[in-house]
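**Student:** predicted model and sequence follow; I will ask about them next.
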Amino acid sequence: MPITRRKTRQVKVGNVLVGGGAPISVQTMTKTDTRDTAATISQIKELEKLGCDIIRVAVPDQEAANSLREIKKNISIPLVADIHFDYRLALMALESGVDALRINPGNIGGADRVRTLTRAAAERGVPIRIGVNLGSLDKEIAAEYGRTAQALVISALQHAALLEKENFYDIVISVKAASVPMTIEAYRMLSEKVDYPLHLGVTEAGGPWVGTIKSAIGIGSLLVDGIGDTIRVSLTGPPHEEVKVGKQILKSLGLRSGGIDLISCPTCGRCQIDLFKILNEVENKLAVVDEDLKVAVMGCVVNGPGEAKDADVGIAGGKGCGILFKKGKLVGKVPEGELVESLLAEIYQILEERKQNKCE
């Protein structure tokens, strides 16, 4: 059943629309030192190839802020500056041409500074994300409401009110916790109180294994509810893993098209090929392919092609060999050492045929 998405305002982050029915975008954050301009640009370019829609960078000081203009000039996706405490860094970021700011209005100074910042953002048409995390919750709110979902929502609403007071409404909000149930509860509460687009994520989710599970459950549960306009999977690890997981969450729910849908069996005692190695090779080779294509990598002929007959193309293992099939029909028998090469050749041929058909 198609997911009915919640109606929200729409903001423009560079050339990417967020909210208002726009496709749900995938974000990540660079893991480089922003002051190392070359390394940061290089990492962002790799993320662009993987389909990252929006990139965020930390701006801890003026040296980092001074790098933003060069970074922005050399990348193709919208750039978000992550600012804490010093509103002057946010002003520098705006002057450098960033596409959005991520701040907590409550920790950048008094009303005068908030006013100066919101006016500067409004003049440039730059939206602001209010990012509330449980780990940095306002002390007064935590004292009154505890470290709860309600506290996260109240903090977000108070911060939004600071911007609204200046007639600024190009706002995106996030309310993240490391606890999946608390994160879900907070976003559900918030979605009933505002129509701003929501940035989903589970903060401090952990490494690739645990973090992927927590993010898939937390983000996925909210998306099924129709809540969420942009997502960021937070993992202790390289940012490309965050993008891959984020895209897959959306694809699994039918909320994003494009890219390989790679299916594989869990293996059992019938498997007589090194399926784990083969799967990893295929996955790595196809990571940058953005065409809709279902590819099956199966351990034996019980699972493929029979159980994978809806795949566009696939392989199934035998004893030291395997079979190649298309749409459930046998193409040929291939030695194990040539399975990956044969599968990729078939995939690239399909993609080339599609390309030729589009040109006709």
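**Tutor:** The structure has been received and is ready for your questions.
**Student:** drop to CA atoms for contacts and neighbour counts, all remaining ones
**Tutor:** OK.
**Student:** the residue nearest to Pro181 when sequence neighbours are not counted - how many residues pack around it?
**Tutor:** Of all residues not flanking Pro181 in the chain, Gly218 sits nearest, at 7.4 Å (C-alpha to C-alpha, 6 or more residues apart in numbering). When neighbours are counted by other C-alpha atoms under 10 Å, Gly218 registers 23.
**Student:** kindly report the same for Ser25.
**Tutor:** Neighbour count of Ser25, defined by other C-alpha under 10 Å: 24.
**Student:** coming back round to it: gap between the residue nearest to Pro181 and Leu137?
**Tutor:** 20 Å (C-alpha to C-alpha, to the nearest Å).
**Student:** about what we covered before: what's the helix or strand for the residue nearest to Pro181?
**Tutor:** Per DSSP states H and E: Gly218 is located in helix 208-224.
**Student:** helix, strand or coil for the closest residue to Arg5 other than its chain neighbours?
**Tutor:** When the adjacent residues along the chain are set aside, Arg5 lies closest to Gly226, with 3.9 Å between them (C-alpha to C-alpha, 6+ apart). Classification of Gly226 using DSSP: H, G, I helix; E, B strand; the rest coil returns coil.
**Student:** in addition, the following structure is provided for comparison:
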Amino acid sequence: MASKRQIWVGSVPVGGGAPVAVQTMTKTETANLTATMDQIRRVAEAGADIVRVAVPRDRDVEALRTIVRESPIPVIADIHFNHTLALKAIDAGAHCVRINPGNIGGPEKTGVVVEHARRAGVPIRVGVNSGSLPEHLRDLEFSNPVEALVTAATEMVELMHRLDFHDFKVSMKSTSVPNTIASNRLLAERIDQPLHLGVTEAGTKWSGSLKSAVGLGTLLADGIGDTIRISLSTFHAEEEVKVAWEILKALKLRERGPVLIACPTCGRLQFDMDTVVQEIEHRLEAYADPIEVSVLGCAVNGIGEARHADFGITGAKDAGMIFSKGEPLKKVRTEHLVDELFAEIDKWYAAGKQVVADEAQRAEAAEWLAENEDAEAMTPERLAALEKEAAEREAASPVAGRRFSR
């Protein structure tokens, strides 16, 4: 149920089948140019497609002129209560302005902003939040919060249509994950504008990331949503961007950088996997390609749990094994697993993304795996072997494929 309409925020398409755009908002005082630009560069490096800045004062508008000129990604001006600031932000070059018609001064002032945006060719984001619904919907908010959100958003869309303005996207956010999911599902059925998704005031990096992953992930899996923002209580906006990308990567909607696969560990673990996983995750940040790297805690999971991974390790007390695409590469002492893993990855890059293997090392690694894996465990390899054996027996039968009747 992807949005049919498409708008452009600077050079970034939103809606109409374009990739889901990642955005965030700076945590700095916008007028502090140095701090704001530093943060914008960090979020852009982390993968943000779009960044939003708060513009509550005239001095923020003045800074916005420079920010728009120097930013590596398109900039949205976030405006509340004062419609004249929206006009000034458009004049300052903002690639988009965010307004809430419910607090910007009513339909008349919204119309002034819309006309200014139309002349400048600047799109608008209209937003509804569960904490700032129009007064006439307050009673409905208590009895049916989902319908209250959808009604508020629909009224805003109808206002924009009456103004004959279609270059806009819609956001409808709640602190409640179920309400966010239900309301956006309903709204997606009623309008064809691009949808900006988010769980507002989601919480800390830990709880907020989980709530956002559940809420936004559910909607994105349904095909709903064209751009996302993760709202976390952190001064580091790049952390919001990283969470957004992990959600998109998990759903296979976009690719950016490596994918790390790691087993949850259990009583079979015999090495410090927690430290190893963290080090691997950190070192993978230096690689741009979406390679899959697997870290398995023991030979029971072995290669089979991640036979699709480009590279991986499986460990034991004193030694472990490095593998690639389901095939052993080399046996390595446990303390050298991480360094040797990245040596193999770098060797792969140097050979034009081809695995370079030593047959003697392969054989030693395969022998180690055979000695350490659980002889009773029904691994994918053993299941495949059993299925192959059964198929061969059936093919050898002189009555295979025949039907018999009395």
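**Tutor:** That came in fine, so what should we check first? None of these values were measured; they are calculated from a predicted model.
**Student:** circling back to that earlier point, to which residue of structure 2 is the residue nearest to Arg5 of structure 1 aligned?
**Tutor:** Under the alignment (TM-score structural alignment), Gly226 of structure 1 pairs with Gly223 of structure 2.
**Student:** is it true that that match touches Gly15?
**Tutor:** No. With contacts counted by C-alpha atoms under 8 Å, Gly223 of structure 2 stays clear of Gly15, the gap being 11.3 Å.
**Student:** hey, where'd the helices end up in the stretch 151-300 of structure 1?
**Tutor:** Assignment of helices within the stretch 151-300 of structure 1 using DSSP state H, counting those that start in this stretch yields the ranges 180-191, 208-224, 239-252, 275-285.
**Student:** including distance to Ile260 of structure 1, could the ones you listed go into a markdown table?
**Tutor:** Written out in a markdown table, the entries for the helices of the stretch 151-300 of structure 1 read as follows (distance: least, C-alpha to C-alpha, whole Å):
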| stretch | distance to Ile260 of structure 1 |
| --- | --- |
| helix 180-191 | 28 |
| helix 208-224 | 19 |
| helix 239-252 | 10 |
| helix 275-285 | 9 |
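**Student:** nearest to Val57 of structure 1, of the ones you listed?
**Tutor:** Val57 of structure 1 lies closest to helix 239-252 among these, at 11.6 Å (C-alpha to C-alpha).
**Student:** the helix or strand hosting Ile141 of structure 1: which residues count as buried?
**Tutor:** Element membership for Ile141 of structure 1 (DSSP H and E) is helix 139-145. Buried residues in helix 139-145 of structure 1, counted by 16 or more other C-alpha atoms under 10 Å: Ile141, Ala142.
**Student:** and for it, what's in contact with it?
**Tutor:** Thr148, Ala151, Ile154, Ser155 (C-alpha atoms under 8 Å, 6 or more residues apart in numbering).
**Student:** just give me the mean distance for it relative to structure 2.
**Tutor:** Helix 139-145 of structure 1 differs from its equivalent in structure 2 by a mean of 2.6 Å after superposition (mean C-alpha distance after the TM-score superposition for structure 1).
**Student:** now that helix, how far from the chain's geometric center?
**Tutor:** 31 Å (C-alpha atoms, centre = their mean, to the nearest Å).
**Student:** how many neighbouring residues does Val288 of structure 1 have?
**Tutor:** By other C-alpha under 10 Å, 16 other residues sit near Val288 of structure 1.
**Student:** roughly how far apart are it and Leu101 of structure 1?
**Tutor:** For Val288 of structure 1 relative to Leu101 of structure 1 (C-alpha to C-alpha), the value is 28 Å.
**Student:** likewise for Ala186 of structure 1?
**Tutor:** Computed with C-alpha to C-alpha, the distance linking Ala186 of structure 1 and Leu101 of structure 1 is 22 Å.
**Student:** please name the residues that touch the most far-flung residue of structure 1 relative to its centre.
**Tutor:** Ranking residues of structure 1 by C-alpha distance from their mean position (C-alpha atoms, centre = their mean) puts Lys319 at the top, at 39.5 Å. Residues near Lys319 of structure 1 by C-alpha under 8 Å, 6+ apart: Gln272, Ile273.
**Student:** the one 3 residues further on too?
**Tutor:** The neighbourhood of Gly322 of structure 1, defined by C-alpha under 8 Å, 6+ apart, consists of Cys300, Ile315, Ala316, Lys333, Val334, Pro335, Glu336, Leu339.
**Student:** keep only those that stay in contact in structure 2.
**Tutor:** Counting by both residues aligned by TM-score structural alignment, their matches' C-alpha atoms under 8 Å, the contacts of Gly322 of structure 1 that remain in contact in structure 2 are Ile315, Ala316, Lys333, Val334, Pro335, Glu336, Leu339.
**Student:** can I get the buried part of the residues you listed as one ChimeraX selection?
**Tutor:** Those of the kept ones among the contacts of Gly322 of structure 1 that meet the burial criterion (16+ other C-alpha under 10 Å) are gathered into one ChimeraX selection, given here:
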select :315,316,333,334,336,339
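**Student:** so which of the kept ones among the contacts of Gly322 of structure 1 are in strands?
**Tutor:** Members of these lying in strands (criterion: DSSP state E): Ile315, Ala316, Lys333, Val334, Pro335.
**Student:** which position in structure 2 aligns with the residue farthest from the centre of structure 1?
**Tutor:** Aligned against structure 2 - with TM-score structural alignment as the criterion - Lys319 of structure 1 pairs with Lys317.
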